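# Need a 3D model of the sequence below.
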Amino acid sequence: MEESNISTYSSGFALNLDELEKAGLQYGHKLNRVHPKAKYFTIRQNNSDIAFINLEETRKSLVSALNAIKEKVQNQHTILFVGTQASARNKIQEIAEKYNYPFIANKWLGGILTNFKTLSSRITSLKEMENQKASGAWEQFTKKERQLLEKKLEQLEKKFAGIRQLNKLPDMLFVIDPQLHQVAIKEARQMHLPIVAVLDTDDDPNLVDFPIIANDSTRSAIDYILNKVDEVIQEGQKSVSLGKAEGVESSNTSQESTILLNDEVEKMKTPSK
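This next block holds a predicted model:
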């Protein structure tokens, strides 16, 4: 295989054009739906009415996005993952839960980012209800009252399941298909959060900081990209762990040196016989 067909990002993993094509990242939407600002990465093939994506642009954008994600991971920042469509929600939830990141896989609730104080109070209510139920405090209520409480608890759990551990604004937003999640993009821009987004030929790439130019609807394409994200998060967390281990070792060495130095000072203070 030609060397130009392979590109690597900072973690050392290769991005192969043949793999991108096999996963179907090159398929866009119909030509009449191409966004004016997406034309630089679209390709017309023969008499097809489908806009194809230039995979060189895909690879370039994916490298940039993966490096940005890795940097956030290494700095131990929080990434909020968003993907509510059927082709993305399971994989989004899988990766987020694997690395203990918050996620939205069902429905974006307006104000998650721009009205975070209210969101936090709702999450607090959810946790309080769970504690009350577990402690047996609900036993004092009638059967009908307990059923109403159960229903309210289920609703809160469904709404906030993926973001219940979110105790501050995230440091980055990762979105599959900005067209589908326009409110999330708008809120992130309003709060000046960096945005990584998998976007297609019908999207404006200028609305996000790190566009991943690719098919944003097919499961195989989404899975391929999220697998690369999985790899880079794993690499980032490994480097954090290594850094902590080296820090502990350095601290222990420093303590040993201080003890030895203190011993030498004490010997100098003690007059020789």
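
# going forward, measure contacts and count neighbours with C-alpha atoms only.
Noted.

# Tell me which other helices or strands whichever strand or helix holds L260 touches.
In this structure, L260 sits in helix 219-269 according to DSSP states H and E. For helix 219-269, the elements it packs on are helix 55-74, helix 89-98, judged by 3 or more C-alpha pairs under 8 Å, 6 or more residues apart in numbering; DSSP states H and E.

# ranking those by burial, who's on top?
The highest average neighbour count among those, using mean count of other C-alpha atoms under 10 Å, belongs to helix 55-74 at a mean of 20.

# L226 touches K91, doesn't it?
Yes. Checked against C-alpha atoms under 8 Å, the pair L226 and K91 is within contact range at 7.3 Å.

# that older thread, can you redo the helices and strands packed on helix 219-269 as CSV with distance to K144?
Formatted as CSV, the helices and strands packed on helix 219-269 follow (distance: least, C-alpha to C-alpha, whole Å):
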stretch, distance to K144
helix 55-74, 47
helix 89-98, 34
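
# Before we compare anything, build this one as well:
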Amino acid sequence: MAVEVKELLEAGVHFGHLTRKWDPNMAPYVYMERNGIHIINLYKTAAKIEEAGEALAKIAASGRKILFVATKKQAKDIVAEKAGNINMPFITERWPGGMLTNFITIRKAIKKMATIDRMKKDGTFLTLSKKERLQVNRLRAKLEKNLGSITDMTRLPAALFVVDIKREHIAIKEAQKLNIPIFAMVDTNSDPRQVDYVIPANDDASKSIDKILTHVTEAVTNGLNARKVEKADKDAAKADEKAVAEQAKAASEEEE
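Here you go, the predicted model:
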């Protein structure tokens, strides 16, 4: 789906930060200055959304995961809902230090959650004292809050999608260290050179965040659908091959 500049305008995607707070590296994406605020060039935003969308669709079609990161108040619920809808992992609470660079430790914490869940299923949990059960429940709740959305992430993500790279600078640094591609909404107060796929946009207003995430997750959905079609075609081809082989076998047996 083509990105319309008008819809971006209506969502307030064009509003940047105060001119005195800008990062000069965002100059190529700034259209003008109005009342002390930088206005983002929405034609460039639309082009960048489409460019990012194509790359994200390819990643999704390959079967790999994209980790969505947004811990700011205006973005967390939007990201949790939209990433959840496409079955992609997301971090909307505090970024767990070493989430990427020390992924083995993070996986251990996730396994701990699974162990507690097993204890509750097999009855082991009930054999603990009241105090121990309380401690285990607290630990489970804490792990769920911080890691609940990444429990199915068995390996490092193929890409990160970030809302507000200034706020999520630790996540950005970890991804850079591991050469994981970074897609991000980048406002006029941030350095776009830290990101592989820049989407110049207002990263503070919920309407703007919602609009960008809608396009991004739609692109991911297209990639996932393409993967399903490809898998269905392969399964059909295998079934045809099997049927032909069985017919050939039956024919040869009749000849004998």
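
# Got a TM-score for the two of them?
Comparing the chains after superposition, counting by TM-score structural alignment, normalised by the length of structure 2, produces a TM-score of 0.95; 256 aligned residues with a C-alpha RMSD of 1.5 Å.

# hmm, back to that, give me the distance from the helix holding L260 of structure 1 to the chain's centre.
When C-alpha coordinates are averaged (C-alpha atoms, centre = their mean, to the nearest Å), helix 219-269 of structure 1 and its chain have centres 23 Å apart.

# same deal with stretch 201-209 of structure 2?
Centre-to-centre, stretch 201-209 of structure 2 and its host chain are 17 Å apart (C-alpha atoms, centre = their mean).

# ditto for stretch 97-114 of structure 2
Here the centre of stretch 97-114 of structure 2 is set off from its chain's centre by 18 Å, with C-alpha atoms, centre = their mean.

# That stretch maps to which residues in structure 1?
On the basis of TM-score structural alignment, stretch 97-114 of structure 2 is assigned to residues 110-127 in structure 1.

# which ones are touching the most centrally placed residue in structure 2?
By C-alpha atoms, centre = their mean, the mean C-alpha position of structure 2 lies nearest to F68, the distance being 2.9 Å. When contacts are counted by C-alpha atoms under 8 Å, 6 or more residues apart in numbering, F68 of structure 2 is found next to 79, 83, 88-91, 160-162.

# out of these, which are inside strands?
90-91, 160-162 (DSSP state E).

# okay if I get those as a markdown table plus neighbour count and distance to M26 of structure 2?
Putting those into a markdown table (neighbours: other C-alpha atoms under 10 Å; distance: C-alpha to C-alpha, whole Å) gives the following:
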| residue | neighbour count | distance to M26 of structure 2 |
| --- | --- | --- |
| F90 | 27 | 27 |
| I91 | 24 | 26 |
| L160 | 23 | 21 |
| F161 | 25 | 19 |
| V162 | 27 | 17 |
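
# Among these, which one sits closest to P192 of structure 2?
Each of the ones in strands among the contacts of F68 of structure 2 was scored against P192 of structure 2 by C-alpha to C-alpha, and V162 proved nearest at 12.1 Å.

# Would you mind confirming that the closest one is in contact with E168?
Yes. Using C-alpha under 8 Å, V162 of structure 2 is in contact with E168, at 7.4 Å.

# coming back round to it: just give me the match in structure 1 for the residue nearest to the centre of structure 2.
With TM-score structural alignment as the criterion, F68 of structure 2 matches F81.

# Am I right that that match sits in a strand?
Yes. Assessed with DSSP: H, G, I helix; E, B strand; the rest coil, F81 of structure 1 lies in a strand.

# roughly how far apart are it and G24 of structure 1?
Shown here: F81 of structure 1 relative to G24 of structure 1, a distance of 22 Å by C-alpha to C-alpha, to the nearest Å.

# With N54 of structure 1 instead?
Distance, N54 of structure 1 to G24 of structure 1, using C-alpha to C-alpha: 12 Å.

# Next: L180 of structure 1.
Using C-alpha to C-alpha, which is the criterion applied here, L180 of structure 1 is 20 Å from G24 of structure 1.

# Out of the contacts of F68 of structure 2, which are shared with structure 1?
Here these are checked against structure 1 with both residues aligned by TM-score structural alignment, their matches' C-alpha atoms under 8 Å, and the contacts held in both are 79, 83, 88-91, 160-162.

# nearest to Y31 of structure 2, of the residues you listed?
Closest approach between the kept ones among the contacts of F68 of structure 2 and Y31 of structure 2, by C-alpha to C-alpha: V162, at 23.1 Å.

# can you tell me which residues contact A205 of structure 2?
A205 of structure 2 sits next to 12, 74 when contact means C-alpha under 8 Å, 6+ apart.

# brain fart, K60 of structure 1
When the contact criterion is C-alpha under 8 Å, 6+ apart, K60 of structure 1 has no partners at all.

# Structure 2: which residue goes with that one?
Alignment note: K60 of structure 1 maps to A47 in structure 2; criterion TM-score structural alignment.

# and H29 of structure 1, that one's in a helix?
No. The assignment for H29 of structure 1 by three-state DSSP gives strand, which leaves it out of any helix.

# what's the counterpart of it in structure 2?
Taking TM-score structural alignment as the alignment basis, one finds that H29 of structure 1 is matched in structure 2 by H17.

# my read: its match touches I40, true?
No. Under the criterion of C-alpha under 8 Å, H17 of structure 2 is not in contact with I40, lying 9.6 Å apart.

# who's more crowded, the two?
Between H17 of structure 2 and I40, counted using other C-alpha atoms under 10 Å, I40 has the larger neighbour count: 28 against 21.

# so what's T78 of structure 1 up against?
72, 101-102, 170-172.

# do the same with L173 of structure 1
With contact taken as C-alpha under 8 Å, 6+ apart, L173 of structure 1 is in contact with 79-82, 188, 193-196.

# One more pass at 7 Å, please.
For L173 of structure 1, the set of contacting residues under the criterion of C-alpha atoms under 7 Å, 6 or more residues apart in numbering consists of 79-81, 193-196.

# Out of the residues you listed, flag the one nearest to A68 of structure 1.
The shortest approach to A68 of structure 1 among the contacts of L173 of structure 1 belongs to V196, at 8.5 Å (C-alpha to C-alpha).
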